[in-house]
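> Pasted the sequence and its predicted model underneath.
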Amino acid sequence: MFFGVIKEQLSDDRVQFCQIKLRKTEAVTLKMSYPSAPGQDSKNSVFVNTGDKVVGSIPLLKIRDTSKKATTPAFDIVDECLYHFRTNIFMRDFKIKSDADRLLIYLTFYAMKCLKLIAKNKNDKAKCAKEIQGWNLNPFPVPGDAGFILASLITTEVKPQEKAELLGYFKQLRIETGNRLLDIVFANGTEADKWWICFAPRKFMDKEMAN
C-alpha cells in the first residue's frame, strides 16, 4: 500500500513536470512566433523577439519571396513598411525600441526613393519597374559601409565575413519592396494611384536615399 501511494505520487509529479515543461515550450514558441498583422504604433515594428539572426544591428527577418509565389511568412516587414508608409513619411524622428525598427526606417527610405522613380513614369508600370531594377543594379551600401543611410543608428560592428550575407539580404529586401510597391500603386490599372504619387516630392526625415 505504501509503495502504491509513492508510485501514484511519482506519477502525478511526472505529469506536473511535463505540464510545466509544456507551458514553458508554449511560451517560447509564442515569444518566437511571427506577427500576422501590423501594430497600431507605426513608428515601431512588431517584429520583436523573432529569434532571427542579427548582423550589424539589423535582424535578418524572414521575407516572403513573391517571385516564387511563396505564402510564408504571410505578413513580413516589407508589408509592415508599406502599410505604415504614408503615415511614417511625415515623421521626423524615431525612437529605436528594437533592431527591427532600423529595418523599418531603412525600408521607408527605400520605398520613398522607389516612389520618386514611379512618379516620373506614372502612366507606365513596366517602365517604372525597369527604372527601379536599373537603379538597383548600382552598388549600394549596407551596414558597415561608408554612405549607409542609417550609419548613425548602427551600434554593432559588422565583420568582413558578414558583408556578403548582409548584401544578399538587403538585395532581397529592395527587390520585394519595389515590386510590392509597384503592385500597390498600380492596383487600379495602368495609371499610378494619385493618392500615392502625391507623396513623391516629399523627403523622409529630411533625407533622401542616394543609392
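Perfect, thanks for sending it. Numbers count the residues shown, from 1 in each chain.
> When you work out contacts or count neighbours from here on, use the C-alpha atoms and nothing else.
Fine.
> Lys113 contacts Phe204, doesn't it?
No - in this structure, Lys113 is not within contact of Phe204 by Cα atoms under 8 Å, at 9.6 Å.
> want to compare, so here's the second one:
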Amino acid sequence: MPGYHSKLTNASRKIGNVAFLTFKTKVRGPVTTMSPEDLVDNELDIIDEALFNFKANVFFKQFEIQSDSDRVLIYLTLFITECLKKLQKCTSKDQALQEVYSLAVSKFDIPGDVSFPLNTVYAKPSTLDEANQMRAYFNQLRQETGQRLVERVFDKETNKPSKWWICFAKRKFMDISLSGRGQ
C-alpha cells in the first residue's frame, strides 16, 4: 500500500528539488501568509496535509516521491516525529510551545549538509543564497508546524497531551530521524 502523497502542486518556485509552497502562518519568514483568495473551500496547506496524513504515513518504511511537494511532506513528517519526542516529556501546553519553538529554531541541517539524512533524495541548493533561503523556509515551516502540532496534541480542557498522538513518538518514518544517532 502506498503512502499518502501531497496533493499540492501550486509551488511558486523551488529550491533544488524542494517545492517552495505557500502556507498559512503568523511566523516571520520567506513565506507570507496565504491570502483568503488563495484558500479555496478551506483547502489544506502543506502543514495541514502533513499533520493530517502523519499517523498513516509514519508507518511506511519506503515512500515513493511523486512530486517536489512530497519532499516537503517527508521533511515535515520527520520533524513532527522529533516534536513528539519532545512533547512526550511536557506536562503543559505552555511548556510544549517552548519546547517545540526551541527545537524549531535550533541548528538543523539542510540538503547538501554532510549530516542531512536524506541527501540521496534532496538536491543540494546551487548557491549560498539558495541555501540561506532554504534554511529560512525550513525554519518557518518548523516553527509553524510545531505550533499547530501542540494545538492538536494538547487538550484544551485538561491541558494534557493526547496519548493518541504521543504514542507515535517512538515511530521512525522511513527508518530515518532528523536528529543524530542516539538523540
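Sure thing, it's come through. Remember, predicted model here, so these are calculated numbers, not experimental data.
> Overlay the chains and give the TM-score.
Once superposed, chain against chain, the TM-score is 0.83 (TM-score structural alignment, normalised by the length of the second structure); 168 aligned residues with a Cα RMSD of 2.0 Å.
> Taking the centroid of the second structure, which residue is nearest it?
Computing the C-alpha centroid of the second structure and ranking residues by Cα atoms, centre = their mean puts Leu76 first, at 2.0 Å.
> residue in the second structure matching Met205 of the first structure?
By TM-score structural alignment, Met205 of the first structure lines up with Met174 in the second structure.
> Then Gly147 of the first structure?
Per TM-score structural alignment, Gly147 of the first structure is aligned with Ser115.
> Can you get me a residue count around the residue lying closest to its match once chain neighbours are set aside?
Excluding the flanking residues, the one nearest Ser115 of the second structure by Cα to Cα, 6 or more residues apart in numbering is Asp109, at 6.7 Å. Neighbours of Asp109 of the second structure under the rule other Cα atoms under 10 Å: 14.
> what's the answer for the one 3 residues further on, then?
Neighbouring residues of Gly112 of the second structure were enumerated by other Cα under 10 Å; the total is 18.
> From the chain's centroid, how far away is the longest helix seen in the first structure?
Longest helix in the first structure, counting residues (DSSP state H): helix 2-32. Averaged C-alpha coordinates place helix 2-32 of the first structure at 38 Å from its chain's average position (Cα atoms, centre = their mean, to the nearest Å).
> Next SSE downstream of it?
Later in the chain than helix 2-32 of the first structure, the nearest helix or strand by DSSP states H and E is strand 54-55.
> okay, and that following strand goes to which residues in the second structure?
Under TM-score structural alignment, the match for strand 54-55 of the first structure is residues 14-15.
> likewise stretch 160-173 of the first structure?
Taking TM-score structural alignment, stretch 160-173 of the first structure hits residues 128-141 over in the second structure.
> Show me which residues of the matching stretch are buried.
Of the residues in stretch 128-141 of the second structure, 131, 133-141 count as buried by neighbour count, 16 or more other Cα atoms under 10 Å.
> What does Lys130 of the first structure correspond to in the second structure?
Using TM-score structural alignment, Lys130 of the first structure lines up with Gln98 in the second structure.
> what's the spacing between that match and Met134 of the second structure?
24 Å (Cα to Cα, to the nearest Å).
> what does Ala169 of the second structure give?
Distance from Ala169 of the second structure to Met134 of the second structure, by Cα to Cα: 26 Å.
> Can you tell me what the residue nearest to the centre of the second structure aligns to in the first structure?
That one, Leu76 of the second structure, aligns with Leu107 by TM-score structural alignment.
> so its match sits right up against Tyr83, yeah?
No - contact criterion Cα under 8 Å: Leu107 of the first structure and Tyr83 do not qualify, at 11.7 Å.
> could you pull out the helices for the first structure?
With DSSP H as the criterion, the first structure has helices spanning 2-32, 77-88, 99-120, 125-136, 163-185, 194-197.
> Quick one: closest of the ones you listed to Pro59 of the first structure.
With Cα to Cα, the closest approach to Pro59 of the first structure among these belongs to helix 99-120: 6.1 Å.
> how much does the closest one stray from the second structure?
Compared with the second structure after the fit, helix 99-120 of the first structure shows a mean deviation of 0.5 Å (mean Cα distance after the TM-score superposition for the first structure).
> by how many degrees do that helix and helix 125-136 diverge?
130 degrees (axes from the mean of the first three to the mean of the last three Cα atoms, to 10 degrees).
> What is helix 99-120 of the first structure packed up against?
strand 58-59, helix 77-88, helix 125-136, helix 163-185, helix 194-197 (3 or more Cα pairs under 8 Å, 6 or more residues apart in numbering; DSSP states H and E).
> Buried deepest among those, which one?
Of all these, strand 58-59 has the most neighbours on average by mean count of other Cα atoms under 10 Å, namely a mean of 21.
> Not counting that strand itself, show me its contacts.
Residues outside strand 58-59 of the first structure that contact it (Cα atoms under 8 Å, 6 or more residues apart in numbering): 52-53, 99-100, 102-103.
> need those in CSV with distance to Ile89 of the first structure and neighbour count, can you?
Shown next, in CSV, are the contacts of strand 58-59 of the first structure (distance: Cα to Cα, whole Å; neighbours: other Cα atoms under 10 Å):
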residue, distance to Ile89 of the first structure, neighbour count
Asp52, 27, 14
Lys53, 28, 10
Asp99, 19, 22
Ala100, 17, 24
Arg102, 15, 22
Leu103, 15, 23
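> nearest to Met32 of the first structure, of the residues you listed?
Asp52 (8.8 Å).
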